[in-house]
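Colleague: Structure of the sequence below:
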Amino acid sequence: MRSRSYRSMNVILTIALAIGGIAMIAPLLWTFSTSLKTREAVFALPPQWIPDPVVWENYVRVWSAGPLASGILNSVIVSVSVTVVGTITSAIAAFAFAKMRLPFKNVVFLSLLVAIMIPFPTIMIPQFKMFGDAGLVDTLWPLILPGLFGNIVMIFFLKQYLDSVPDSIIEAAKLDGAGYLRIFFTLIFPAIRPAIAAQFILWFMAVWNDYLAPIIYLNSPEKQTLQLVIASFNATYASQTDYPLIMAASFIALIPVLVVFIVFQRQIIESVALTGAKG
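Modeller: Model (predicted):
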């Protein structure tokens, strides 16, 4: 009886998860489908999930319809530099807060946590004036510099993760003559790699999809990130009902995020599994 009830519950959960998965992936499939349609087919009734005819030319036109290539390059420069350098500095900061004996480190750590509660619009104008006085407006530097020093959420997450690492491992390494940087890169970094991967992809997605900061600092079309380019596509071509072109640009913008997720999905699953086991 219990076995039958267990199987029935598994069937119900599988169906529920399948419905949820379909609901989540349907917008992505519709974006790709629309990007391969003609303008007339977009408004066809009933809606066409499989385009007829398939118009691959939309993916050719999109490169000449706007500064898409420069938008992708700018987004890659910002996202990769911020997340790679910022992840390393965040991990080192988390290691310092978790395992090093520093004066007032708890006060500093609590101050960082308080900073999370400050919304970006509160510091938006002072930050803009600061970068304006430095002559960095309409460059990528205002989007890059703040992230190079780390991410407060990542620091907090990695510190909590590092609290479960035994101090005896670090003390033994110190007795063998290893410095803190060597201990971090040879012992700590490999141990927290799954947690770093999970936070890395979330941060990469946030930076890649950021729209508010680029629209504040970037004016020249050749300096705009991909999200601003897509917004420009929408403003220009929506009035012409050229939705296939807009969807083609939007789908291209999704590809890097999908690639990063596929590359790091194993580490993300390991992070969730290890967190659950330690909890």
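Colleague: From now on I want contacts and neighbour counts done on CA atoms only, so please keep to that.
Modeller: Fine.
Colleague: Please compute how far the lengthiest helix in the chain lies from its chain's middle.
Modeller: Across the chain, the longest stretch assigned as helix under DSSP state H is helix 243-278. Put simply, helix 243-278 sits 8 Å off its chain's centre (CA atoms, centre = their mean, to the nearest Å).
Colleague: next up, for comparison:
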Amino acid sequence: MNRIYSFKKIISFVLIFISSMIMLLPFLTAVFNSLKTYAQYTMVPPKWIPEPFKWSNYSEVFQLGDFGQYTMNSLIVTVLSVIGALLSSSMVAFAFARLNFPFKNSLFLVVLGTMMIPPVVTIIPQFIIFKNLGVLDTLVPLWIFEWLAQPFGIFLMRQAFMNIPNDYEEAAKLEGCSPFQIYWRIFLPMCKPALATLAIFTFMAKWNEILAPSIYLTSKENYTLPIGILSLGGQWFGNEQYLVAAALISLIPILIVFLFAEKYFVHGDSSSGIK
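Modeller: Modelled structure (predicted):
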């Protein structure tokens, strides 16, 4: 029996290792390509490992273009979007989960129904609205909608709030807490896993967004990182290894956010409630 168990365990580890290498191979290829000279980058047959490693490619990315400005623009949009999503979505979700008002369930179904509307359908009306407001070619259209509570965030936070036992709310009411105090001081700290999930999803969506910036932005100094990197393609013609290095640099903030929120991301709501 022990031999069979050990054999199954070895097979499992081998399969996991092979799967991990398959997933990791494209990333390693990109890393090696970012450390090559242009001659090595275009070599046929390709040379996988560069000799020597050209680490200066990463510093030259910042010197040859407005990469720093694009990064700052993306950071502003992403941070404002995450803050807006966490606040607005959690407030609306708390109302749907814990407050009583007419047509609550019907309104929630309407909110969920908006998730089925393709984003491209609303681009023209939104463009007209932003044009009349005079905020085209600014960063405002890229983050303002997150402050208006998006359906996915409302759904995610509502489920988290509904999983919290009623005893917490009743105890808070006996202590004289208002609905906002219950939301802010009791429920919100107990939903850190859901908040971390929403923050990660919002950060990734806004950091990698291409469609909205390409529509609303026309000035080069307002470009966000994705379209900024694409715009540098012509400038870096003959040095495409810089584009690979720039793309890898753009991954660093996402990895940092995920590692920071991982401890909340993997824990359940129940463990937070017990604390």
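Colleague: What is the longest helix of structure 1 packed up against?
Modeller: helix 2-35, helix 39-42, helix 58-64, helix 193-208, helix 226-237 (3 or more CA pairs under 8 Å, 6 or more residues apart in numbering; DSSP states H and E).
Colleague: between the ones you listed, which gets nearest to residue 106 of structure 1?
Modeller: helix 193-208 (22.1 Å; CA to CA).
Colleague: In structure 2, which residue range corresponds to that closest one?
Modeller: On structure 2, the counterpart of helix 193-208 of structure 1 by TM-score structural alignment is residues 192-207.
Colleague: Now the matching stretch on structure 1. Mean distance?
Modeller: Comparison of stretch 192-207 of structure 2 with structure 1 after fitting gives an average deviation of 1.1 Å (mean CA distance after the TM-score superposition for structure 1).
Colleague: what's that stretch in contact with?
Modeller: With CA atoms under 8 Å, 6 or more residues apart in numbering as the test, stretch 192-207 of structure 2 has contacts from 74-75, 77-79, 81-82, 85-86, 153, 156-157, 160, 225-226, 254, 257-258, 261-262, 264-269, 272.
Colleague: coming back round to it: show me which parts of the longest helix of structure 1 are buried, residue by residue.
Modeller: Neighbour counts over helix 243-278 of structure 1 (16 or more other CA atoms under 10 Å) mark 243-253, 256-257, 260-261, 265, 267-268, 270-271 as buried.
Colleague: do the same with stretch 81-98 of structure 1
Modeller: For stretch 81-98 of structure 1, the neighbour count (16+ other CA under 10 Å) marks 81-84, 86-98 as buried.
Colleague: And the alignment partner in structure 2 of residue 270 of structure 1, how far from residue 32 of structure 2?
Modeller: Residue 270 of structure 1 maps onto residue 267 in structure 2, with residues paired by TM-score structural alignment. According to CA to CA, to the nearest Å, residue 267 of structure 2 and residue 32 of structure 2 sit 35 Å apart.
Colleague: Tell me which of the buried residues of stretch 81-98 of structure 1 fall in helices.
Modeller: 81-84, 86-98.
Colleague: ok, which stretches of the stretch 101-250 of structure 2 are strands?
Modeller: Assigned by DSSP state E, counting those that start in this stretch, the stretch 101-250 of structure 2 shows no strands.
Colleague: Distance-wise, check the closest residue to residue 62 of structure 2 other than its chain neighbours relative to residue 118 of structure 2.
Modeller: Among residues not flanking residue 62 of structure 2 along the chain, residue 68 sits closest, at 6.3 Å (CA to CA, 6 or more residues apart in numbering). Per CA to CA, residue 68 of structure 2 is found 33 Å from residue 118 of structure 2.
Colleague: which of these two has more neighbours?
Modeller: Neighbours were tallied for residue 68 of structure 2 and for residue 118 using other CA atoms under 10 Å; the higher tally belongs to residue 68 (13 against 9).
Colleague: report the angle between the axes of the helix or strand containing that one and helix 192-207?
Modeller: According to DSSP states H and E, residue 68 of structure 2 maps onto helix 67-98. Helix 67-98 of structure 2 and helix 192-207 are oriented at 140 degrees to each other (axes from the mean of the first three to the mean of the last three CA atoms, to 10 degrees).
Colleague: right, and the helices and strands packed on helix 243-278 of structure 1 - which one's nearest residue 103 of structure 1?
Modeller: Proximity to residue 103 of structure 1 (CA to CA) singles out helix 193-208 among those, at 26.2 Å.
Colleague: now the closest one and helix 243-278, what's the angle there?
Modeller: Counting by the same axes, to 10 degrees, helix 193-208 of structure 1 points 150 degrees away from the direction of helix 243-278.
Colleague: Which parts of helix 193-208 of structure 1 count as buried, going by neighbours?
Modeller: 193-205, 207-208.
Colleague: what about it, distance to the chain center?
Modeller: The answer for helix 193-208 of structure 1 is 6 Å, by CA atoms, centre = their mean.
Colleague: again, but for stretch 226-243 of structure 1
Modeller: Relative to its parent chain, stretch 226-243 of structure 1 has a centroid offset of 23 Å by CA atoms, centre = their mean.
Colleague: same thing with stretch 206-216 of structure 1?
Modeller: The answer for stretch 206-216 of structure 1 is 11 Å, by CA atoms, centre = their mean.
Colleague: How about stretch 220-239 of structure 1?
Modeller: What separates the centre of stretch 220-239 of structure 1 from the centre of its chain is 20 Å, taken as CA atoms, centre = their mean.
Colleague: same deal with stretch 213-220 of structure 2?
Modeller: On CA atoms, centre = their mean, the centre of stretch 213-220 of structure 2 falls 20 Å from the chain's centre.
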